[in-house]
Structures are given as C-alpha cells and as structure tokens.
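Visitor: Dropping a prediction and its sequence here:
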Amino acid sequence: MTLLRANILFVAANLLHTADHQRQGTAGLRWEILAGGSAITIAAIASLVLAWRKDERAPIFGAVLGLSAAAGIAASHLAPHWSAFSDSYPEIHADATSWVVVLLEIAGALLLAAVAVRELRRASNGAPRAAVVAGSGRST
C-alpha cells in the first residue's frame, strides 16, 4: 500500500462519513462537531496533496493526521457523551449504516497512520548516519 493510496482511501472514507452526517441531518449537531469534522476533512485533503506531490513532509503529516483523526473520531462517536465534541452513536442510537461508515473512517485513519509510519521508518533506515571519530567526541 502506498502513502498516496492510503490518503485516497482516508479522504474517501471521510467524505462518506460527511455524507452520512448529511443523511442523518445536521440540525442537532453542535458547531464544535461541525468544526472538528471540517478540520479533519481539510487536513485529509492537505495530506492527500502532499502525498500526491511526493512532498518529504507527507509521511509525518499522514502519521500525525491518521493517529489524531482516529482518536478524535472514536472519542466523538464511540465514547459516551463527554464534551461539546461528543456525538455519541450509542446514545443517539445511530443506525447500522452510520456505524459501518464511522468504523470505516477510523480504520482508514489507522491505515493512513500505519503506512505513513512505515514510510518514516524506511526514510530513517536509508538516511546517512554520522560517524563518531573514536576518542574525539566529534561526529563526521
């Protein structure tokens, strides 16, 4: 799986989740939920653009986005109500479609994080390492 493909899958899952919110109706959602979801969508598109351009920052951006999005989406939708960022699916009795879509988005975020971390590890394994000159305490 490439970083670009993982980004495409995450953006698709994110847009599907957004469409599901529209299907459910957004009248009962607090502005914090709408802002948080919008921020994830904007970051997902930015991550996709970075990966498409093969920008050297794409792996770190994807890793941070994937982990934080998975945590934020899970906290918002899977956990019981805990803050203004809560849209607890168990408490609103979300239907099966909504559950499948939100779990797909969380899985997509975790996949993005895993692929991005793999890319970071590859880059660090191929990076030149400084040699320490014996006894001098200097690196070359």
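Guide: Sure thing, it's come through. Predicted model only: the values in this text are computed from it and were never measured. Numbers count the residues shown, from 1 in each chain.
Visitor: can we go C-alpha only for contacts and neighbour counts from here?
Guide: Will do.
Visitor: Who are the packing partners of the helix or strand S124 falls within?
Guide: Under the assignment given by DSSP states H and E, the secondary-structure element containing S124 is helix 96-126. Other helices and strands packing on helix 96-126, by 3 or more Cα pairs under 8 Å, 6 or more residues apart in numbering; DSSP states H and E, are helix 3-24, helix 58-77.
Visitor: Structure two is appended below for comparative analysis:
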Amino acid sequence: MTETAPDSTLRATTAVFAVALLVHGADHLRRGMDATSALVNALGTLQLLFALLTVILVLRRRQEAARAAVFIGFASAVGFTIVHVLPDWFGPLSDSFINAPASSGVTGFSWFAALFEITADLAIAFAGLSVLRSRQLSVA
C-alpha cells in the first residue's frame, strides 16, 4: 500500500498520542492509584489497552488502524472529559479536577496531563478520519 500524507500524519499523531498516554499515566502514578475509584481505574485500564492496540496497529500500518484511531480517540476524549474536566456529577465515574480536595493530589501537572491527553485523543481521531476520507476518495 502506498504511503499517503494522511497516513504519515496518523503515524506522527500516534507518536504524540503515545507520549500523552505516558504523561497522563505518570500523573496517575504520582497521585497514587487510590486517588481514583475502582471504576475509574478499571475504565482507565481498558482505555489504555485499546490505546496500546491502536498504537500497534498504526505502527504496523494495518488497514484497521484508522478506524481504531477514530474509535479510541473520540471515546477517550469524551471519557477523560467526563472523568477529569466536568464537575463531580458522576459519582464513582468522576475524578474531577474542579475543586479537587488536597488529598487527591491534583496539581497543575494533572491539568496539563489531562488536557494534553484530551487534545492528543482528538488529534488521533481526526487523523484517522483523514485517512478514511482519503481512502474513500481514492476508491471513487
């Protein structure tokens, strides 16, 4: 398969996405895994597994990579926004940084990590959409 500009963009965006995963994960480790509920930890672990699968698919230049990028990108952006950016409306599904208690360990780095992750999530999703769109145009 011939490399296209959207494919190159997806690979570059995936590298940034992988860094964002590491930064966000580092903040969770810094804060301690007990700072979040078991539900948030379980969903975060599931997200991480799908994210790693997506990174592998992109690096291996698999046909499914673009769809995986769209799925994990948009799902993660919505999930992290609900968990970290919105007020504590969702009970055990919330690790809100808004008015977080001191015991939660939320710092400016936490905000940076979450917003970096959300931005990278959206970037990989849109890069995946671009690849899918380019494939449709090349078929037509």
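Guide: On my side now, so go ahead. Bear in mind the structure is a predicted one, so any value in this text is a computation, not a measurement.
Visitor: hmm, back to that, using TSV, lay out the helices and strands packed on helix 96-126 of structure 1 together with distance to S83 of structure 1 and mean neighbour count.
Guide: Listed next are those as TSV, based on distance: least, Cα to Cα, whole Å; neighbours: other Cα atoms under 10 Å:
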stretch	distance to S83 of structure 1	mean neighbour count
helix 3-24	19	19
helix 58-77	9	21
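Visitor: Enumerate every residue touching the most centrally placed residue in structure 1.
Guide: Ranked by distance to the mean C-alpha position of structure 1 (Cα atoms, centre = their mean), the top residue is G66 at 2.5 Å. Contacts were defined as Cα atoms under 8 Å, 6 or more residues apart in numbering; by that measure G66 of structure 1 touches 108-113.
Visitor: again, but for F126 of structure 2
Guide: Going by Cα under 8 Å, 6+ apart, F126 of structure 2 touches V70.
Visitor: Quick check: the aligned residue for it in structure 1?
Guide: Residue-level alignment of F126 of structure 2 against structure 1, with TM-score structural alignment as criterion, gives A114.
Visitor: got it, and T45 of structure 2?
Guide: Taking TM-score structural alignment as the criterion, the aligned counterpart of T45 of structure 2 in structure 1 is S38.
Visitor: Now whichever strand or helix holds its match: buried residues?
Guide: Of the helices and strands defined by DSSP H and E, S38 of structure 1 is found in helix 31-52. If you call a residue buried by 16 or more other Cα atoms under 10 Å, then helix 31-52 of structure 1 has these buried ones: 33, 36-37, 40-41, 43-51.
Visitor: of the contacts of G66 of structure 1, buried ones?
Guide: In the contacts of G66 of structure 1, the ones that pass as buried (16+ other Cα under 10 Å) are 108-113.
Visitor: returning to that earlier point: what do we get in structure 2 for the residue nearest to the centre of structure 1?
Guide: With TM-score structural alignment as the matching criterion, the partner of G66 of structure 1 in structure 2 is G73.
Visitor: and the nearest residue in space to D20 of structure 1 that is not next to it in sequence, how many neighbours does it have?
Guide: Once its chain neighbours are removed from consideration, D20 of structure 1 has its nearest residue in S98; the separation is 6.4 Å (Cα to Cα, 6 or more residues apart in numbering). Using other Cα atoms under 10 Å, the number of residues around S98 of structure 1 comes to 18.
Visitor: Give me the aligned partner of S98 of structure 1 over in structure 2.
Guide: S98 of structure 1 maps onto S110 of structure 2 when the alignment is built from TM-score structural alignment.
Visitor: Its match touches D27, doesn't it?
Guide: Yes: with contact defined as Cα atoms under 8 Å, S110 of structure 2 counts as touching D27 (5.9 Å).
Visitor: quick one on the thing from earlier: and the helix holding S38 of structure 1 against structure 2, how far off on average?
Guide: Helix 31-52 of structure 1: mean distance to aligned residues in structure 2 after superposition is 0.9 Å, counting by mean Cα distance after the TM-score superposition for structure 1.
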